[in-house]
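J.: okay, sequence plus prediction incoming.
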Amino acid sequence: MRKILVGSALFACLLLSGCTRNIFTLPVQENPEALVRFNTPVQYDYNPAHYPVTIENFNTQGEPEQQNFTKPPERVVAVWQNSIETLLALGVGDRIIAGNGVPDKKFFRKEYQEQYSKIPYTGLQLLDLETTMMLKPDLIVGWHSTFAPKVIRPTEFWHKRGVNTFIARSSMITNKKRTLENEYKDILDLGKIFDKNERAQELVGQMQQEVQYAVSQTAGFKQRPRALIVEFLGKDVNVYGERSLAGDIVRELHGELLSPKEHNIGLEQVVDLDPDVIFVVVIESHYGREQDMVNRITQHKALKNLRCVKEGRVLPLPLYAIYSAGVRSYDGIKIIANGLYPELYKEK
């Protein structure tokens, strides 16, 4: 395997978190048997009447751009968890020739782990340009940062070579507000691209039903639960505001988001806010150590007397569930709904 590049977004997260592991020791895993399958002609079932399909996505400059598909893609490079897992959930994992940006299959839901294991190239590190081109993809799915000039190259580079691209809407730097609607739209668009409309509607419907359940069951509540969403970045505590996906989920679930502007906050200010529930965002380098992150709130001497601490309403919230989350938006909805309305979910 040639020189490998690490995605800038995750690399930045790891640096900011103070993680000491050497991510360059996590090589891309190659599955020779799966690669043989990709080099053997395969006829995928689809309805020709559903094509051509045109969707609106974005280019590297953040401008809306039309993407045209005359048939479902057959050789897909997918970058980051939301891209890979959404495709697996749609039932097109057998089209993924490289799924990178995730350290291990344990990060995926159990029902998708076997499919992930059958992808020819997997792992945290991204393939370099030469290797990616040799794989002859017809679609690359990722974040806005994936298509930076020094990462996998701009969208224009690929379009000139007949390769379509798909950027998750919430990952766009120009996107001023990240919403559940963005996640729904991504899933539905990918469903159209692969002629998996029914499955896409099912996935989105599950999320919408979960939101509606919480809203309908709490319609008579006189006071909305007050939520604070924080993330530890070294010694700093960052608040997730109303423009974040997590903030939008709180709003959709009829909760009140405290400190709606994204900024750093002192722990003494948390005491003044006295939230009903605190969600602690857990980034990639701390997966598996969620309780340690929660303990930074619950065991802090200045915060131990907060009502939410005493009531056990300080909950970990994985980054994969609230940032360009794709199908994992469902996890974000469930976690936040449980935190806002614990009495509602005791028996569910």
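T.: Looks like it arrived, so ask away. Numbers count the residues shown, from 1 in each chain.

J.: CA only for contacts and neighbour counts going forward, please
T.: Will do.

J.: end-to-end on stretch 110-123?
T.: 17 Å (Cα to Cα, to the nearest Å).

J.: and stretch 127-141, by the same measure?
T.: With Cα to Cα as the measure, stretch 127-141 spans 13 Å from end to end.

J.: chain center to the lengthiest helix in the chain: distance?
T.: Counting by DSSP state H, the longest helix found in the chain is helix 197-217. Offset of helix 197-217 from its chain centre (Cα atoms, centre = their mean, to the nearest Å): 18 Å.

J.: for it, packing partners?
T.: helix 180-193, helix 329-340 (3 or more Cα pairs under 8 Å, 6 or more residues apart in numbering; DSSP states H and E).

J.: for those helices, which one sits closest to Ala214?
T.: Of all those, it is helix 329-340 that lies closest to Ala214, at 6.8 Å by Cα to Cα.

J.: list the contacts of the closest one.
T.: 180, 183, 206-207, 210-211, 214, 225-227, 246, 249-250, 253, 255, 276-277, 279, 313-315, 317-318, 321-322, 344-345 (Cα atoms under 8 Å, 6 or more residues apart in numbering).

J.: next one for the comparison:
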Amino acid sequence: MRRLLVLAMALTLTACSQAPAVRQAEQQPQAGFPVTIENCGRKLTFDKPPAKVVTGYQPALETLLALGLGDRIAGRTNFSESAFLPGHKELYDKIPEISDTIMLPQKEVMLAQGADFVLDNAMAGFDSAGGHATVDELNAAGAPVYILGGWCSPEQVLEFTIDKTFADLRDLGAIFGVPDRADKLISELQGELADVKKRVAGRTPVKVLATDGGKGPVNAYGGAGLTHQMITLAGGVNVLADVKGDYTEVSAEKISAAQPDAVLVSDYATLRGEKTPSSPAKAAETLAIARNSPAAKDNRFLALPVAAQHPGYRNILAVTEIARFLHPNAFTQ
């Protein structure tokens, strides 16, 4: 009995002597932290990598998956009928759904998630008028918000450049403590862009009309923003380059006179839970208006996933897809 008492006392003393060391180790900051990032005019500081993330529309989820951070995502919105990148649908299905539309859920549901980070690519999901938790409310709850591509206002949407996609990857790599992963992905994507540039160099730019359908006015993409830039990088020239704005309405007369060689059509199955016209139907509408154009005569259109027309990892993949469509001969070897 005495031996047992002595042993118990020794173990207790040992545990007590080790406890402060354990607590001290737990309190030591992780290498590379704290990290401070600027986004939408706000400074976001992270003492450790986020572990319970909520993502909004598809490009936010795709971007984290591309960085190998799927295990950090605790909740996502619904875009089940969208076009998924290879391997992403299986990962998507494993993540709890917190909204049955592409939008983040209402305020009470959102705050109840207990998230420590929120990633999206538009400010619409944080509008109090729509019943959503605001950026400030989420920040106060310990869930700082990061908006991809700097799409923080309508003006900033127009100012988007593809470099911001790389900046986002670099920021997220720092926030999650995986800068090496981010650098590797950035290098791969920059190499892909360089390959496209080399392949289309010296070829006659293809005249492109990017549309989201409509019988007049037509929803189309003007000479600013992401879609316009992807067309240019892919070896095309936007026939609506003189139209101010990104996503905007354009008259049927202007579409008829544009004479595109090819048409890009925004393709998505659901938007806020509502069915939308198929991309072939939207292409038919547009080509009927531009019926005397080379694009109409050849019925030449590409269904471009609308997820690629929002900031995120997929932007660079879309440039390659568009370039293959516009200049197929450049990719024969």
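T.: Thanks, I have it. The model shown is predicted, which means the values in this text are computed figures rather than measured ones.

J.: TM between them?
T.: Once superposed, chain against chain, the TM-score is 0.77 (TM-score structural alignment, normalised by the length of structure 2); 291 aligned residues with a Cα RMSD of 2.6 Å.

J.: so where do the helices sit in the stretch 101-250 of structure 1?
T.: In the stretch 101-250 of structure 1, the segments counted as helices under DSSP state H, counting those that start in this stretch are 110-117, 129-134, 155-159, 180-193, 197-217, 245-252.

J.: just want the angle from the longest one to helix 245-252.
T.: Spelled out, that is helix 197-217 of structure 1. 60 degrees (axes from the mean of the first three to the mean of the last three Cα atoms, to 10 degrees).

J.: picking that back up, closest one to Tyr112 of structure 1 among the helices and strands packed on helix 197-217 of structure 1?
T.: Per Cα to Cα, nearest to Tyr112 of structure 1 of these: helix 329-340, 14.9 Å.

J.: mean distance, that closest one to its aligned residues in structure 2?
T.: Its matched residues in structure 2 lie on average 2.2 Å from helix 329-340 of structure 1 after superposition (mean Cα distance after the TM-score superposition for structure 1).

J.: with stretch 180-187 of structure 1 instead?
T.: Averaged out, stretch 180-187 of structure 1 is 1.8 Å away (mean Cα distance after the TM-score superposition for structure 1).

J.: in structure 2, point out the residues matching that stretch.
T.: The alignment of stretch 180-187 of structure 1 onto structure 2 (TM-score structural alignment) spans residues 162-169.

J.: buried residues, the matching stretch. List them.
T.: Ile162, Thr165, Phe166, Ala167, Asp168, Leu169 (16 or more other Cα atoms under 10 Å).

J.: ok, now stretch 190-206 of structure 1?
T.: Leu190, Gly191, Lys192, Ile193, Phe194, Asp195, Lys196, Asn197, Arg199, Ala200, Leu203, Val204.

J.: repeat for stretch 203-218 of structure 1
T.: Applying 16+ other Cα under 10 Å to stretch 203-218 of structure 1 flags Leu203, Val204, Met207, Gln208, Val211, Ala214, Val215, Thr218 as buried.

J.: do stretch 109-122 of structure 1 as well
T.: Tyr112, Gln113, Gln115, Tyr116, Ser117, Lys118, Ile119, Pro120, Tyr121, Thr122.

J.: what would those residues look like in TSV with distance to Gly326 of structure 1?
T.: Listed next are these as TSV, based on distance: Cα to Cα, whole Å:
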residue	distance to Gly326 of structure 1
Tyr112	14
Gln113	17
Gln115	17
Tyr116	16
Ser117	20
Lys118	21
Ile119	19
Pro120	22
Tyr121	21
Thr122	19
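
J.: from those residues, which is closest to Val79 of structure 1?
T.: Out of these, the member with the shortest distance to Val79 of structure 1 (by Cα to Cα) is Thr122, at 9.7 Å.

J.: quick check: the gap between the closest one and Tyr116 of structure 1.
T.: 8 Å.

J.: joint contacts of these two?
T.: In terms of Cα under 8 Å, 6+ apart, Thr122 of structure 1 and Tyr116 are both contacted by the residues Gly99.

J.: just to revisit the earlier point, any chance of the helices of the stretch 101-250 of structure 1 in JSON lines, plus distance to Thr298 of structure 1?
T.: As requested, the helices of the stretch 101-250 of structure 1 are exported to JSON lines (distance: least, Cα to Cα, whole Å):
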{"stretch": "helix 110-117", "distance to Thr298 of structure 1": "30"}
{"stretch": "helix 129-134", "distance to Thr298 of structure 1": "46"}
{"stretch": "helix 155-159", "distance to Thr298 of structure 1": "45"}
{"stretch": "helix 180-193", "distance to Thr298 of structure 1": "29"}
{"stretch": "helix 197-217", "distance to Thr298 of structure 1": "26"}
{"stretch": "helix 245-252", "distance to Thr298 of structure 1": "21"}
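
J.: show me where the stretch 51-200 of structure 1 has its strands.
T.: Secondary structure of the stretch 51-200 of structure 1 by DSSP state E, counting those that start in this stretch: the strands cover 53-58, 64-69, 76-79, 96-100, 121-123, 139-142, 164-167.

J.: would you convert the ones you listed into a markdown table that also reports distance to Gly241 of structure 1?
T.: Converted to a markdown table, the strands of the stretch 51-200 of structure 1 look like this (distance: least, Cα to Cα, whole Å):
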| stretch | distance to Gly241 of structure 1 |
| --- | --- |
| strand 53-58 | 25 |
| strand 64-69 | 26 |
| strand 76-79 | 26 |
| strand 96-100 | 29 |
| strand 121-123 | 32 |
| strand 139-142 | 24 |
| strand 164-167 | 23 |
